[in-house]
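> model the following, please.
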Amino acid sequence: MVTGGRARAWLELVRGPAALTVPGDTLAGAAAAGGVPRRDAALALGSSVCLYWAGMALNDWADRAEDARDRPHRPIPSGRIHPAAAFGAAAGLTAAGLALAGAANRAQLATATALAATVWAYDLGLKHTPAGPVAMGAARGLDLLMGSAAGGRVPRAALPPAALLAAHTTAVTHVSRHEVDGGSRAAPLAALATTAGVAAAVARPGADAGTAQGCAAGYLLTAAPALARAARHPTGDHTKQGVIDGLAALVPLQAGLAARAGARRSVPVLLTLLAATRRLSRKVTPT
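Prediction:
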């Protein structure tokens, strides 16, 4: 029987609140493809969530020695989850993610394979190198492309939104490198500049510009205030909040990308997810 405490430990391990930002990748990708079969979209979403959870579990397994020093409350160093169980979960979830993608079509499986390889490379080698934030950004971009591949191919129209999502994620990942001790003004300032540029790209004139512009404003209002505070006062707590709000900002960004592609009905769904992400983040940290 899984106790409440054990369930919470696993929720912390896989970053439960942050996982709520994953469905928007699939929805934005499907919108960029001009709509995809519902079955394949559902398989893409399931694959995406599995690979995200796998990456989070593998991250904590790879960082268990570092976390024992800097984050002893995390599930592995606190003894609530055994390292072998975390690694087994990462491997099993990766296999499940690839199987779900393969059940859809070859393009989706190929994109999922590239995503899984990027996740494992990041966690096991690239994380502490200059390439780490770029790899994390690439993973988010690939996740959107997997949603677009639910139609049987990756359309060219999906590349610009994937690039915007990757740019935001890369910037926030740079900030996250300082969330334990703080001290960096450059990273949150760079993230602020990136956020402004991404918002401008989403809000530019085009299809359903009104909805997209509203989402772009929501994206800025979600990410910018905490990043600005982290830039002014780069303490560990302010920096961590900048990362948390930067993750939450993925949802209105995804909504704006979906709106620009004509999928206006996705917007209220994603904004509901944003509210759920914020509520859960008050109980379980997403970083």
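> going by C-alpha atoms from here, please, whenever you check contacts or count neighbours.
Will do.
> next, the contact list for residue 70, please.
Going by CA atoms under 8 Å, 6 or more residues apart in numbering, residue 70 touches residue 180.
> let me see the ranges of the helices in the stretch 1-150 of the chain.
Taking DSSP state H, counting those that start in this stretch as the test, the helices found in the stretch 1-150 of the chain are 4-13, 16-19, 23-32, 38-62, 64-70, 83-102, 106-121, 132-148.
> which residues touch the residue nearest to residue 43 when sequence neighbours are not counted?
With sequence-adjacent residues excluded and distances taken as CA to CA, 6 or more residues apart in numbering, residue 43 is closest to residue 100, at 5.5 Å. By CA under 8 Å, 6+ apart, residue 100 lies in contact with 43-44, 46-47.
> quick one on the thing from earlier: could the helices of the stretch 1-150 of the chain go into TSV alongside distance to residue 206?
Shown next, in TSV, are the helices of the stretch 1-150 of the chain (distance: least, CA to CA, whole Å):
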stretch	distance to residue 206
helix 4-13	40
helix 16-19	30
helix 23-32	14
helix 38-62	25
helix 64-70	46
helix 83-102	32
helix 106-121	28
helix 132-148	20
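> sequence B follows; please return its structure for comparison with A:
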Amino acid sequence: MARPARLRRPPPGGVVNARGSGRRRAWAELLRVSALCTVPGDVLAGAAAAGRAPGRRGALAAGASVCLYEAGMALNDWADRDVDAAERPHRPLPSGRVTPGAALAAATGLTVAGLGLAAAAGRPALVTAGALAGTVWAYDLRLKNTPAGPLAMAGARALDLLLGATATAPAVRDARHAVRRALPSAALLGAHTLAVTAVSRHEERGGTALPPLAALATTAAVSRALAGRPARPEGLRSSATAGLCIAYGATAARPYVHAALNPSPHLTRRAVGGGIRAMIPLQAALAARAGAPTLGLPLLALLPIARRLSRKVSPT
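Just a heads-up that it's a prediction; the model follows:
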């Protein structure tokens, strides 16, 4: 009597793997992984502005920064799930690829993880991370569609840079001094973020050239502030700052000009993506200007990675 045929497992690349790949892509879209390259530089620029090496505490702060950023991404889609169902039904929540409960749980868990990492970096870092987490949740749940929305987003990025400054300070008194030293850098990063957020408000409908023009003017002002008055102008530091300012302006300006000339939704979204990626050379320039060109220059290597990832997963 012949043996019955044995059941075969699905081959690699079959239905099981396809479903797993689909889930991974859905979470990658929800968390905007292509924008992650813009996050660690906040902490590194903050540490440089405070005049300290990142070290172990800086690494913990960078981990906290990534967790809180991703918490904001998940919470953003959870809060916007009804609007996305009408305007962007392809997004993970309205398309059913990620459930609202899972997105909210991810946002909560990532927030707790971020605060835990910040606590391990010390009390000043925890206080700053707490303010950052509060700003992120307030923006996503209340402020996003109000006039205060862009200011809240700018404040979140500025706090993220200050997290790097406070985490590397050995004591509370030192943290206060670190914040004072890092405030100019935080203000420049916040100004850039404010401009990008103002443009992003029109990425679904387009229709106006004023936000990209204002963002272009902001980019010029930030570049001038960086290159025109370096904190330590000698040698490599000055040259690195000038070169990174050019990279920053080139990354942000071109898509802003295109969106101003033709404020269509497509070009407006590209302008937002360019503004997000421009944070990388901006962070590098801030670090170089503060006297850490060897910290700033390697950050620039993240820019082509961010570009490649954005072709697969939108950063907006």
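> after superposing, what score do the chains get?
The TM-score (TM-score structural alignment, normalised by the length of structure 1) is 0.98; 287 aligned residues with a CA RMSD of 1.1 Å.
> returning to what we had before: counterpart of the residue nearest to residue 43 of structure 1 in structure 2?
Mapped onto structure 2 by TM-score structural alignment, residue 100 of structure 1 lines up with residue 117.
> distance check, that match against residue 40 of structure 2.
14 Å (CA to CA, to the nearest Å).
> got it, and residue 314 of structure 2?
Residue 314 of structure 2 is 19 Å from residue 40 of structure 2, where distance means CA to CA.
> which one's more surrounded, the two?
Remark: of residue 314 of structure 2 and residue 40, residue 40 carries more neighbours, 23 against 17, as counted by other CA atoms under 10 Å.
> helix or strand right after the longest helix along structure 2?
In structure 2, ranked by residue count with DSSP state H as the criterion, the top helix is helix 172-200. The helix or strand immediately downstream of helix 172-200 of structure 2 is helix 210-228, counting by DSSP states H and E.
> how about the next helix or strand after that next one: buried residues?
Next in sequence after helix 210-228 of structure 2, counting helices and strands by DSSP H and E, comes helix 235-261. Judged by neighbour count using 16 or more other CA atoms under 10 Å, the buried positions of helix 235-261 of structure 2 are 237-242, 244-249, 251-260.
> same thing with stretch 291-303 of structure 2?
291-293, 295-297, 299-300, 302-303.
> strands - which of those residues land there?
Counting by DSSP state E, no part of the buried residues of stretch 291-303 of structure 2 is found in strands.
> ok, of those, which one's closest to residue 20 of structure 2?
residue 302 (27.5 Å; CA to CA).
> for that closest one, give me its contacts.
37-38, 280.
> double-check residue 171 of structure 1 against residue 196; I have them as touching.
No: between residue 171 of structure 1 and residue 196 there is no contact under CA atoms under 8 Å: 11.6 Å.
> settle it for me: which of these two has more neighbours?
Between residue 171 of structure 1 and residue 196, residue 171 has the larger neighbour count (other CA under 10 Å), namely 25 against 18.
> what does that one correspond to in structure 2?
Per TM-score structural alignment, residue 171 of structure 1 is aligned with residue 195.
> before we move on, which element is the closest residue to residue 274 of structure 1 other than its chain neighbours in?
Spatial nearest neighbour of residue 274 of structure 1, excluding adjacent residues (CA to CA, 6+ apart): residue 251 at 5.9 Å. Residue 251 of structure 1 is part of helix 250-260, with elements assigned from DSSP H and E.
> run the angle between that helix and helix 23-32 for me.
10 degrees (axes from the mean of the first three to the mean of the last three CA atoms, to 10 degrees).
> against structure 2, where does helix 250-260 of structure 1 fall?
Against structure 2, helix 250-260 of structure 1 falls on residues 279-289 (TM-score structural alignment).
> just stretch 128-141 of structure 1 next, same as before
With TM-score structural alignment as the criterion, stretch 128-141 of structure 1 aligns to 145-158.
> neighbours around the closest residue to residue 96 of structure 1 other than its chain neighbours, how many?
Distance criterion CA to CA, 6+ apart; nearest residue to residue 96 of structure 1, sequence neighbours excluded, is residue 50 at 6.6 Å. By the criterion of other CA under 10 Å, residue 50 of structure 1 has 24 neighbours.
> what do we get in structure 2 for residue 50 of structure 1?
Aligned partner of residue 50 of structure 1 by TM-score structural alignment: residue 67.
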